[in-house]
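Everything below, folded, please.
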Amino acid sequence: MSSLDLLLMPEAWASLLTLTVMEIVLGIDNIVFISVLTSRLPADEARHARQVGLALALVFRIALLLVLSWIIGLTAPLFEVFGHPVSWRDVILLAGGLFLIYKATHEIHKGVEGDDHAETGPVRAGFAAIIAQIVVIDMVFSVDSIITAIGMAEHVEVMIIAVVIAIGVMYAASGTIARFIERHPTTKMLALAFLLMIGIALVADGIGFHIPRGYIYTAMAFSALVELLNVAAQGRRKKAQAQKGATTTGPY
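This is a model prediction of the structure:
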């Protein structure tokens, strides 16, 4: 089938829209992870790290789409554990989930203990380490994303276009999200809690217990809404206190 024929198919456009929305939603995990990781870098380095991270996410996803037969093979059982068939996808999700749990717990510990000053070493070393971590989690999220996409679209061209659009939206949103987390430190703890929850969900998937993503994203959206209301309330209180202070100290 030619590209022109594909453009004239209503079902292709419908699958493109559906798949793009799904890829954007699944990409929330990636954006939060990258934003949290890059929050310790200077502004220029953080922006560059986000660019590299999302570019790698795009490369991984397109590369996986071009080897669909291999990706489909990842779901084939390798062995059984207590009667549960285990595939390469399960192994990848399990390893990625454990990594996310470790990383989120480590960052939460730093935030609670207040030992952010313990970070040592040159910025370049930190940048390289962050990129390495982004590469690892990009691979995990890419496998999960593409395997989901395979069941929603029949044409590789549609999948690639959806992935490119989704990464573009993620790139446009990543800077705003990162700046918001930087300006409001309490949101970083919430973001880390999201990553911890996502890690647990990946581990559950890896051991054969699927948690519907709709439940997870609904909980994340509700928590984010509550945090936004809290940030807005704090901003209004600070503004009122500043105005009150200016009035009190003003000339009589």
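
Please make it C-alpha for all contacts and neighbour counts, starting now.
OK.

show me the contacts for I72.
I72 sits next to I147 when contact means CA atoms under 8 Å, 6 or more residues apart in numbering.

Let me know the distance separating it from L64.
In this view, I72 and L64 are 10 Å apart by CA to CA, to the nearest Å.

do the same with M139
In terms of CA to CA, M139 sits 10 Å off from L64.

Flag every buried residue along the longest helix along the chain.
Under DSSP state H, the helix in the chain containing the largest number of residues is helix 213-249. Residues of helix 213-249 classed as buried by neighbour count (16 or more other CA atoms under 10 Å): 217, 220, 224, 227.

Could you point out the helix or strand that follows the host helix or strand of V52?
Following DSSP states H and E, one finds V52 within helix 43-65. As assigned by DSSP H and E, the chain's next helix or strand after helix 43-65 is helix 68-73.

Run the chain-centre distance for that following helix.
23 Å (CA atoms, centre = their mean, to the nearest Å).

same thing with stretch 206-219?
Centre to centre, stretch against its chain (CA atoms, centre = their mean), the figure for stretch 206-219 is 15 Å.

Likewise for stretch 72-86?
That offset, for stretch 72-86, works out to 26 Å (CA atoms, centre = their mean).

Now do the buried residues in it.
74, 86.

ok, now stretch 110-129?
Within stretch 110-129, the residues that qualify as buried are 111, 126-127, counting by 16+ other CA under 10 Å.

Go through those and flag which are in helices.
In this view, those that belong to helices under DSSP H are 111, 126-127.

can you pull out the helices in the stretch 51-200 of the chain?
Under the criterion DSSP state H, counting those that start in this stretch, the stretch 51-200 of the chain contains helices at 68-73, 88-113, 123-150, 156-183, 185-206.

my read: Q51 touches Y171, true?
Yes: using CA atoms under 8 Å, Q51 is in contact with Y171, at 7.4 Å.

what's the overlap in contacts for these two?
Common contacts of Q51 and Y171 (CA under 8 Å, 6+ apart): none found.

quick check, E11 in a helix?
Yes: the assignment for E11 by DSSP: H, G, I helix; E, B strand; the rest coil puts it in a helix.

Can you report how many residues lie near it?
12 (other CA atoms under 10 Å).

separation between it and R179?
For E11, the distance to R179 - CA to CA - is 38 Å.

ditto for A240
Separation of A240 from R179 (CA to CA) stands at 24 Å.

about what we covered before: ok, of the ones in helices among the buried residues of stretch 110-129, which one's closest to Y102?
The shortest gap between Y102 and any of those belongs to G111, at 14.3 Å (CA to CA).

if I look at that closest one, how far off is A104?
Distance from G111 to A104, counting by CA to CA: 10 Å.

So the nearest residue to E182 once chain neighbours are set aside versus P185, what's the distance?
If you skip the residues right next to it in sequence, E182 has S39 as its closest partner in space, 6.5 Å away by CA to CA, 6 or more residues apart in numbering. Distance, S39 to P185, using CA to CA: 10 Å.

Please provide the structure for the following sequence as well, for comparison with the first:
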Amino acid sequence: MELLTNPDAWIALLTLTFLEIILGIDNIVFLSIVSGKLKEEDQPKARRIGLLLAMAFRIVLLFGITWVLGLQQTLFSIDLGIFSAHVTGQSLIIFGGGLFLLYKSVSEIHHKMEGEEDSEKGKAGNTLSAAIIQIALLNLVFSFDSILTAIGLISMKSPAEGGFGYDGALAIMILAIIISVIIMMIFAGPVSKFVNEHPTIQILGLSFLILIGVMLLAEGSHLAHFRFGNDVEVGTIPKGYLYFSIFFSLFVEFLNLRMKKSKNPVKLHNSTIVDKDLEDTNVTN
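Sure, this is the predicted structure:
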């Protein structure tokens, strides 16, 4: 009840909800591309399961804050003179997630341009269960990144010290996660349809995932205190720069799409765009 009458709590809730939605954009892009390879009737199910998994992972991690923070402890150290590191559990998860995201993004771009998924092997891999496994793996990494950001934003100090207390901060973070996931569920369908209907948006989305993968690699290296020599330590890439480049690129592409509406888009392999001429030819045959 104290939180309901506390304007600072409402501001924190709105701020964190907005931040969760922004951080969830890369999740929606990945969901759109992975679900776009499934049968049309399976695509909404994959998106719902993916977003529910994202919400579940975040809430579970919030209840295990002590365990999450415990992952900051050094697991092992490396000292080779010219290179040193103090590897933690968090750094391993985030660094591994960055590698997975880079691999998945580059392979998706290759498949869409070269068309290897049209083979029997590619078709066999385009199942709902395979998509959910990929979504779950990436959600785990995105959840860690999201929760670490939330913990840094919401103060767990007691109300007397200007914070919201442990229970209050936990309630704000859980509510922000639930609201943000509900909002993303509402817009996931239209966003996925738009992404899969425009090849340039698909390639841009995959390029953004490469950027995010590089950011995760830098963040994982920073958490592991990667140091070269005595003075050079790997730093993080500010998320503001990354998301500014993403929104600016999308803005330019929206202008291009508006100016060239009358032109037919390039057909990517495994695209959900139906080639009308090809469809008519098949019907005639």
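
care to give me the TM-score?
Scored against TM-score structural alignment, normalised by the length of structure 1, the superposed chains reach a TM-score of 0.88; 233 aligned residues with a CA RMSD of 1.5 Å.

ok and the helix holding V52 of structure 1 relative to helix 156-183, angle-wise?
If you take axes from the mean of the first three to the mean of the last three CA atoms, to 10 degrees, helix 43-65 of structure 1 sits at 160 degrees to helix 156-183.

Enumerate the positions of helix 43-65 of structure 1 that are buried.
In helix 43-65 of structure 1, counting by 16+ other CA under 10 Å, buried: 45-47, 49-51, 53-54, 56-62, 64-65.

so it matches what in structure 2?
Under TM-score structural alignment, the counterpart of helix 43-65 of structure 1 in structure 2 spans residues 40-62.

In structure 1, what residue corresponds to L255 of structure 2?
Per TM-score structural alignment, L255 of structure 2 is aligned with L229.

Show the contacting residues for that match.
No contacts exist for L229 of structure 1 under CA under 8 Å, 6+ apart.

cutoff 10 Å now
223, 235 (CA atoms under 10 Å, 6 or more residues apart in numbering).

One more: E219 of structure 2?
90-91, 94-95, 98, 145, 213, 225, 234-238.

make it 7 Å
The contact partners of E219 of structure 2, taken as CA atoms under 7 Å, 6 or more residues apart in numbering, are T236.

what does it align to in structure 1?
Per TM-score structural alignment, E219 of structure 2 is aligned with D205.

Contacts for the match of helix 43-65 of structure 1, please.
Outside stretch 40-62 of structure 2, the residues within contact range by CA under 7 Å, 6+ apart are 31, 35-36, 68, 128, 132, 135-136, 139-140, 143, 147, 174, 177-178, 181, 185.

What of stretch 164-178 of structure 1?
Identification of contacts with stretch 164-178 of structure 1 by CA under 7 Å, 6+ apart yields 20, 23-24, 27, 31, 35, 39, 54, 58.

Just those: which are in strands?
Applying DSSP state E to the contacts of stretch 164-178 of structure 1, no entry is found in strands.

Closest to H117 of structure 1 out of the residues you listed?
Using CA to CA, the contacts of stretch 164-178 of structure 1 come closest to H117 of structure 1 at S39, 13.8 Å.

how far away is that closest one from H48 of structure 1?
Separation of S39 of structure 1 from H48 of structure 1 (CA to CA): 12 Å.

Also G168 of structure 1?
Here the criterion is CA to CA. By it, G168 of structure 1 lies 15 Å from H48 of structure 1.

do V164 of structure 1 as well
When distance is defined by CA to CA, V164 of structure 1 is 19 Å away from H48 of structure 1.

now G208 of structure 1
Between G208 of structure 1 and H48 of structure 1 the distance, using CA to CA, works out to 37 Å.

returning to what we had before: of all the helices of the stretch 51-200 of structure 1, which gets the most neighbours per residue?
Comparing the helices of the stretch 51-200 of structure 1 by mean neighbour count (mean count of other CA atoms under 10 Å), helix 185-206 comes out on top with a mean of 20.

what angle sits between it and helix 156-183?
140 degrees.

Mind reading off the mean deviation between helix 185-206 of structure 1 and structure 2?
Mean deviation of helix 185-206 of structure 1 relative to structure 2 after superposition (mean CA distance after the TM-score superposition for structure 1): 0.8 Å.

try stretch 128-139 of structure 1
Compared with structure 2 after the fit, stretch 128-139 of structure 1 shows a mean deviation of 0.4 Å (mean CA distance after the TM-score superposition for structure 1).

what's next to that stretch, contact-wise?
Against stretch 128-139 of structure 1 from outside (CA under 7 Å, 6+ apart): 34, 37, 49, 53, 57, 60, 96.

The aligned partner of the first one in structure 2: what's its closest spatial neighbour, skipping adjacent residues?
Put plainly, it is I34 of structure 1. Counting by TM-score structural alignment, I34 of structure 1 lines up with L31 in structure 2. Leaving aside its chain neighbours, L31 of structure 2 sits nearest to R47 (6.1 Å; criterion: CA to CA, 6+ apart).

Against H222 of structure 2, how distant is the one you found?
The separation that R47 of structure 2 has from H222 of structure 2, given CA to CA, amounts to 32 Å.

Over to M1 of structure 2?
As judged by CA to CA, M1 of structure 2 and H222 of structure 2 stand 40 Å apart.

Comparing these two, which residue is more hemmed in?
H222 (21 against 5).

The more buried one touches T236, doesn't it?
Yes: look at H222 of structure 2 against T236 with CA atoms under 7 Å: they come within range, at 6.2 Å.

And stretch 43-55 of structure 2 against structure 1, how far off on average?
Its matched residues in structure 1 lie on average 0.4 Å from stretch 43-55 of structure 2 after superposition (mean CA distance after the TM-score superposition for structure 1).

Please pull up the equivalent of A178 of structure 1 in structure 2.
A178 of structure 1 maps onto S192 in structure 2, by TM-score structural alignment.

Help me confirm that A201 of structure 1 comes into contact with I211.
Yes: counting by CA under 7 Å, A201 of structure 1 touches I211, with 6.2 Å between them.

What's L71 of structure 2 aligned with over in structure 1?
In structure 1, the residue paired with L71 of structure 2 is L74, using TM-score structural alignment.

S91 of structure 2 and L170 of structure 2: what is the separation?
24 Å.

Could you pull up the residues touching G73 of structure 1?
Under the criterion of CA under 7 Å, 6+ apart, G73 of structure 1 has no neighbours.
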